[in-house]
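show me the folded form of this:
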Amino acid sequence: MKCMLCEEDFEKDELMTSQAKFSLDDGREKIIDIYLCPDCLVETATTKGAKLKKKFKSDAFKEQLKEWGII
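As a prediction, the model looks like this:
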């Protein structure tokens, strides 16, 4: 399974699960589960999610979430 931020492969039990608010294209918001490696989890906590928020806005990430069946 991949870390949703750095996209490196990890065993599922190595990833930390968290939740984040994601804005859909139609303006609705949905709470989604996100999977982060320990390093990315610490980075997200210390920067208040700056990289994660930027990534959430990318069209490629939205397509990836659709492929995974998350949105």
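
make it CA atoms for all contacts and neighbour counts henceforth
Fine.

which parts of this structure are strands?
16-23, 29-36 (DSSP state E).

now the angle from the last one to strand 16-23?
For strand 29-36 against strand 16-23, the angle between stretch directions is 150 degrees (axes from the mean of the first three to the mean of the last three CA atoms, to 10 degrees).

compare with the first, here's sequence two:
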Amino acid sequence: MSTTQSDHFKQRRLVEFKDGCRYGRFGKTKAYELIARERIKAYKMGGKTLIDLDSIDEYHASLPRVESRAMI
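Now for the predicted structure:
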């Protein structure tokens, strides 16, 4: 099976909006901003917005590392 096919069949880890915010450690305003900027993925199911936890993991992994400015 090719990578594209395996990605298609991959189980998504979707949670309700508030649980996605809790998992990502951000509020709803930041979540909507990240969705609009396509940094995290969201889906609609009926009237509910579901957030993909893998996209939150990818977003966190992309954040820049803080460099220490400690003086020796």
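
what would you report as the TM-score here?
Remark: TM-score between the superposed chains equals 0.28 [TM-score structural alignment, normalised by the length of the first structure]; 36 aligned residues with a CA RMSD of 3.5 Å.

mean neighbour count, the strands of the first structure: which tops it?
Among the strands of the first structure, ranked by average contacts under mean count of other CA atoms under 10 Å, first place goes to strand 29-36 (a mean of 16).

what's that strand packed up against?
strand 16-23 (3 or more CA pairs under 8 Å, 6 or more residues apart in numbering; DSSP states H and E).

got the contact list for the strand it packs on?
29-38, 41, 56 (CA atoms under 8 Å, 6 or more residues apart in numbering).

tell me, how many residues neighbour residue 43 of the second structure?
15 (other CA atoms under 10 Å).

report the contact partners of it.
49-52.

mark which of the residues you listed are buried, thanks.
The neighbour-count test (16 or more other CA atoms under 10 Å) marks 50-52 as buried among the contacts of residue 43 of the second structure.

need the contacts of strand 16-23 of the first structure in TSV (columns: distance to residue 18 of the first structure).
Supplementary listing: the contacts of strand 16-23 of the first structure in TSV, determined by distance: CA to CA, whole Å:
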residue	distance to residue 18 of the first structure
29	16
30	14
31	10
32	8
33	6
34	5
35	6
36	8
37	11
38	12
41	9
56	15
